[in-house]
Each structure stands twice: as structure tokens, then as C-alpha cells.
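>>> Task: produce atomic coordinates for the following.
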Amino acid sequence: MAEWLLWGDVDAATLPKVSLHDHLDGGLRPATVLELATEAGIDLEADDPDSLGAWFRDRADSGSLVEYLTTFDVTTAVMQTAPQLERVAREFVLDLADDGVLYGEVRWAPEQHLARGLTLDGAVEAVQRGLEAGVEEVRRTGGSIRVGQLVTAMRHADRGLEIAELAVRHRDRGVVGFDIAGAEAGFPPSRHRVAFDYLAEHQLPATVHAGEADGLDSIRSALLDGRALRLGHGVRIAEDLVLERGAGDRSFVTVGRLARWVRDRRIPLELSPSSNLQTGAIAAWGDELEDHPFDLLYQLGFTVTVNTDNRLMSGTTLSRELALLTEAFDYDLDDLLTFQLNAAEAAFLPLEAREELADRISSGFEAIE
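Below is the predicted model of the structure:
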């Protein structure tokens, strides 16, 4: 595992972390993709793990969410049986734990994994077996990690209510929340209003992909129609900020009404810096990490969290994302602690579990200091 050093001597992997936005079908190991594809008779564009990992990163570096999403045709193709799902989920947990993650939410769309006979419930159960196997393996080696499933509906499909009902059925068997994902522009959360109504009736929390490939109207719909407790990415809330130059070097930021609501209500933003660059989500501000509005949002008091989105497609880890942000914005350990405590507060866990998680994070950071 590559080390991502902070300030020359602190390995970011030693920091306790929370992962809120991490897709199961975007977190496979390249070697696993190769092995499962060979077993299934699927041809790939590369025949060794390093080359395949580079292929995923190159294809994802398109500047377009729609093009970025085409890489998932490969990963979902090798996640169509219960053994495949179990293996991918188990390895997913092991890789999170190896990166210092104490709590992770694993989002994925069961409706994309039915091509070889699995039912929706069977798919969720297979993933849960894999997650539990990974947690147990971490425990046996002296570690500790907790994970939960975020069951996701594809926003361009018409199965939102069916998937919401699936999530509620499994809420006491590993599922902690609901999401919608996929091509954002043209497919607003309002299309799935009946699903979100059902979730609200059954008190299952939702996070909604919004403000990545579409703007403020998408975010507004996520909050109104989706009753989102978190925004998946949400980076384009920065479109509701107006930067005005004053006298000398002074500048002022006018915060729009929607942005004020998100900030003042402490609605967490699941920001994914590397992914946001790849998909063009921050194109309005630039094409380098230093152009990302992450720091502006942080300085203005938004509840920012750091995420990977898809570790395979971005060739990243949470440690790498923290190291990149530290280099870009000169953050210190207190800043990184804030990001993790924000994520712990935003986790779809009971209050007592969130408080315990925050205590473990704080203790872990104190030990490093």
C-alpha cells in the first residue's frame, strides 16, 4: 500500500477515518476484476492488474459524468453472482480497514446485479455476507471496523419505490440508508418522490446524489423531494456563492438562500475531490485540485466531508484524498480532524454509536499528536 505522508512524517493511513461516499462497484481491486472476468469469460482491455487499473483511471478522466459511468459496465459484469458479490464486498471492507477507516457506508444498486438469476433480496443478502466476513477478518487480525449498506436506486430507471421497499426490508440486516445514483442531468430526484415518501413514512434516512453533474435545481429537488439528510457530492452548491472583490486584498462572499439553508442546517456535503475533477463537476472553477471549492465551502462553515467516490476509477484512497487536500490548501491535523468528526456526525448510525465513533476518532488523532 502506498504511503501518503502529511507534513513529512505522518502517514495518513494511521488517521482514523469515516467513509460516507464509496461505491461498491467502484472499489474493486484490479486483480479481482481480472480474475472474475477470466472465470466468467469476459474480455478486458488489459491483462495485468497495473495496466487494468490505469485503463480505468484513463477512461474515468473524461471530464463527463456520463462517460465516467461507462467504466462501471466492466465492474458490474463481474458482480452478477452471490459468490462474486460476497468476494467483492469482503475485499471492500479489508481495503477500507487497511486505510484506517473505522466506519464505512457501502453504496450500491442491487438492480444492476440481476443478470445471472439473483433476486434483489438475494443480492442484498450476498453483499451483507461479504461485508460481515470482512468485518470478522479485520477483527481476527486485531482491528475494528463497522460497515453499513446504502441501497441505491438508479435514477434513470423506474424502480425507485421497489428499491426503497427493499431497503426497508433489510434495515435490521445491514442496510442503513437509501440513495439514488446515475446520470444526474435530466433525472431529478422528483422522479422518485413516491420512493422518498415511503422512506420518510418508515423513517429510513436518505442521501441523494445532487450537485455533481447538475446544478442548484438538482440540489433543491434533493432537499425538497428527496428529503435528503446528506448531499452526495453537492459541490455545485458553490454556484450559489458570489465572490466580490473589495478594497485592497479584501473580498466578500454573498451566500445565496439555498446555500444558506444547506450551511445553516448543517446538511453534510459528501465531497470527493479527485472524482469531482474527473467528472468535470468543478469545471466552472478550474481543472486543478487547488480550484476545487472545497476550501471555500469549509471556510464558510459548510459541513464538508472527504470521500473517495470510486477508489478504482480514481486510483485513490481516503488517505490519498486527505494528503492531496493538505497539499492543496495547507491543512493541519485539526482541519483533518474536523472533516472526520463531520463525517461521524453525518453517519447513518444511532446517536450513541455516532458519539462513540467521534470519541474513537478524537482519541486516534490525539495519539498521533
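>>> For the rest of this, base every contact and every neighbour count on C-alpha atoms.
Fine.
>>> so R146 makes contact with E136?
No: the pair R146 and E136 does not pass the contact test of C-alpha atoms under 8 Å, sitting 10.0 Å apart.
>>> and the longest helix for this protein?
The longest helix of the chain (DSSP state H) is helix 120-140.
>>> which residues are in contact with that one?
Helix 120-140 is touched from outside by 81-83, 85-94, 97, 110-111, 113-114, 144-147, 149, 166, 170, 173-174, with contacts defined as C-alpha atoms under 8 Å, 6 or more residues apart in numbering.
>>> got the contact list for I361?
Shown here is I361, whose contacts under the criterion C-alpha under 8 Å, 6+ apart are P16, K17, L337, Q340, L341.
>>> how does it look with 10 Å?
Contacts for I361 were tallied using C-alpha atoms under 10 Å, 6 or more residues apart in numbering; they are L15, P16, K17, V18, V101, L102, L337, Q340, L341, A344, E355, A367.
>>> Next, the second sequence, to be compared with the first:
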Amino acid sequence: MTQALLDAIPDLPKVLLHDHLDGGLRPQTVLELAAAVGHDLPAHDAESLGDWFQAAADSGSLPRYLETFDHTIAVMQTPEALARVAKEAVLDLAADGVVYAEQRWAPEQHVQRGMTLPETVEAVQAGIDAGVREAAAAGRTIRVGQLVTAMRHADRWQEIAELAVAYRDAGVVGFDIAGAEDGFAPDRHAGVWRFLAEQNFPTTIHAGEASGLASISQAVHLGQADRLGHGVRIMEDVRLSEHDRTAELGPLAHWVRDHQIVLEVCPVSNLQTDAAPGATSVADHPITRLKELDFAVTLNTDNRLMSRTSLSHEMRLLVSEAGWTIDDLADVTLTAAWSAFLHHDERRALVDDVILPGYQKVEGALR
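Purely as a prediction, here's the structure:
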């Protein structure tokens, strides 16, 4: 049954909430875009370049992991490049069976060659629209929204939040902050969270990846985050007994679980950056324990280029190394669908018309 499930994973409908646009480029695209702008790369063929990105990301250090983005961002500085990368991301996700995705990226990082912030958002949306159309022509239906991100250290949070809200009816579905977590907590610009709340605008915050409970607490209570980017270090507020598999939750862990604040967990990336201290494989990554404890867990890729991953790959690892079943995969997929930055009726349609029928079809074939 396990092998049959592994073989069926590409056919499962998938929902992806945490995937960085600048972390999902095709290596060949990086090469071609770099050649067009004269940017020097550490390797000069697609396979070697892919190897370099993965090796740098495997360093075990989040700062080193983030260095890889110097190259991807450098080649995403024109409307044409942004649109190409966005279109290819949509096509790659659709080919992996993703039916709904949110692509997060930071417009402020793409103005080095003269684009305005609105122009960057419009270029990405043009690429998304083209990718959706091309995927549909190939028989694959996918819906993709933009998550506009502010970089923590750049201190443009309010400006980027206003940009996100301005494009809420033109492809942008939510707001995020990303980058160095330590030293750049949500209280750095406390007013932005009040602004977003007043605008009734969905928010996810990177927290519980490179920093621990204090970061999660601020994201939840000050940032009023609907979802936590990663969030795996909430386990620091959970005391486990390996003897009888019981768990004692601290007050913050209770709060996150009681309110079903969604965890956007990225197992392969977390292992690369040591975001899950003590975990050395997907088998002992805390995602399984968090799901068993009824936290609102979703499964994500983070950066497909750096981690050489896909949602199907993450699922295969959980099945083969952590013993997940099709019910476990359905559980995280449904949680993601119900947590998408869509209106409730749209979420219901996604679940009732796409996710459940897709899983029922695969389950029927596995019997």
C-alpha cells in the first residue's frame, strides 16, 4: 500500500500556502536571465547551478540559506523577468498537482533597475495570469494569489502593507514579513498591524523558524497573524513524554492550538536551516507530532530551488520516512484549503469541488 500511495501522490490535489517566488526559479531560467543582465553565477550549467543552490541551502544556517537569494533576486529586476518567473512558477506548481497556491515575494527587492513598486506587482500578476491560462490549456486548473512581503530589516513595512491593500482586488491576497527573524520582531513597526486589521486584510508572519516563542507570541498577539510562516518552534512550549506519548502544553502552545492558528510547516527547508532543533530527518521533524496534537498543520515547500523540493516530494518523504497515510495527506491539504486567504464560499468550493473529489478518486484507485 505504501508504494501504491507513493506512486499516486502526483495525482493528489494539493494546496500550497508557503512558497517563495524568488526561491522557486528553474536553474535554466536563472542562467538565461543572468546572461541577459551580466550577473555572474557560481556555476554555468543548469545541473551544476542546481547543485550549488542545494549545497548552500544545506549549510544548516539560515543566514547562509538566505545568501542564495542574492542570485535569484539579481535576475528578477525587469517586468519581463518577473513575469517569466511567475508564469513558470505557476506551470511548475500545476504540473505537481497544486490546485491553489499563494506565492510570496518582496516587491521592494525588485526595484534596482527602475521599476516602481506597483509595476513589480503588476508584472508578477501578468506572469501568474499567463501561467494560469497556459496550465488550463494543458488541462490543469490552478488558482494563484500573491502574498506581498515586507523585508524585516528594510523598515518599509507600512509602505508595503499599503501596496498590498491597494492591490487586494488585483491579485494580492495577503501580507507577510520575512527575512532575519532575530532582532526584527513585529513590534518594530507596531502600527502596521493595526492598519492591516482596520483594512480587514489577511496576514501571515514568518515566526518560529529562526527565533522561538517570543517571536511567535508577538506574531500572534501583536501581529494578529492568521497564519505562522513555519511556526515549528512552538514545540519549545510543549513538553513531551516519550514514555507514554503524552504532551503537556504551555500557555502559548495552548493559545496557538486553541485558536487553530495555522502553521505553514516546510519540513525539508526546516532541516536545512535547523529551524527544528534536534531533527535530522523528516522522520523526526516535529510536523508529525504537531499534527497528532491537533495543531492546525499545513505542508509547504518554502523554496523549491534551494531545497530541490516540490509538494509531491515533501509528501513522499512523510509517507516513506514518517509513516504518513493518505488520510494524513488529506488532513493537511484540507487544513490548507480552509486556511487559504480566500473568502469562505471560495474555500468551500475549493474543498467540495476539487480537494474531496480528487482524493476520493485516488482512494478509489488504491482499493
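>>> TM-score, when you put one on top of the other?
Structural agreement between the overlaid chains, expressed as a TM-score with TM-score structural alignment, normalised by the length of structure 2, amounts to 0.96; 361 aligned residues with a C-alpha RMSD of 1.1 Å.
>>> In PyMOL, select just the buried ones from the contacts of I361 of structure 1.
One line in PyMOL is enough to select the buried ones among those; burial here means 16 or more other C-alpha atoms under 10 Å:
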select buried, resi 15+16+17+18+101+102+337+340+341+344
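>>> Serialize the contacts of I361 of structure 1 to TSV and add fields for secondary structure and distance to A195 of structure 1.
Shown next, in TSV, are those (DSSP: H, G, I helix; E, B strand; the rest coil; distance: C-alpha to C-alpha, whole Å):
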residue	secondary structure	distance to A195 of structure 1
L15	coil	37
P16	coil	35
K17	strand	31
V18	strand	27
V101	strand	31
L102	strand	30
L337	helix	35
Q340	helix	30
L341	helix	30
A344	helix	26
E355	helix	30
A367	helix	44
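>>> And the contacts of I361 of structure 1, which is closest to W7 of structure 1?
The shortest separation between W7 of structure 1 and any of the contacts of I361 of structure 1 is 13.4 Å, and it belongs to L15 (by C-alpha to C-alpha).
>>> Which residue in structure 2 aligns with that closest one?
Matched by TM-score structural alignment, L15 of structure 1 corresponds to L12 in structure 2.
>>> Spit out the contact partners of its match.
Neighbouring residues of L12 of structure 2 by C-alpha under 10 Å, 6+ apart: 5, 96-99, 312, 326, 329-330, 333, 355-363.
>>> And for F69 of structure 2?
F69 of structure 2 sits next to D22, G23, F53, V75, M306 when contact means C-alpha under 10 Å, 6+ apart.
>>> try L341 of structure 1
Contact criterion C-alpha under 10 Å, 6+ apart gives 17-18, 303-305, 335, 347, 354-355, 357-359, 361-362 as the residues in contact with L341 of structure 1.
>>> Quick one: map it onto structure 2.
By TM-score structural alignment, L341 of structure 1 lines up with L334 in structure 2.
>>> Please report how far that match lies from M235 of structure 2.
Taking C-alpha to C-alpha, to the nearest Å as the measure, L334 of structure 2 and M235 of structure 2 are separated by 22 Å.
>>> wouldn't D48 of structure 1 be in contact with R29 here?
No: applying C-alpha atoms under 10 Å as the test, D48 of structure 1 and R29 come out as separate, 11.6 Å apart.
>>> out of these two, which sits in the more crowded spot?
When D48 of structure 1 is set against R29 and neighbours are counted by other C-alpha atoms under 10 Å, the residue ahead is R29, at 17 against 13.
>>> how far away is the more buried one from L337 of structure 1?
From R29 of structure 1 over to L337 of structure 1 the distance is 28 Å, taken as C-alpha to C-alpha.
>>> can you check S272 of structure 1 too?
For S272 of structure 1, the distance to L337 of structure 1 equals 17 Å [C-alpha to C-alpha].
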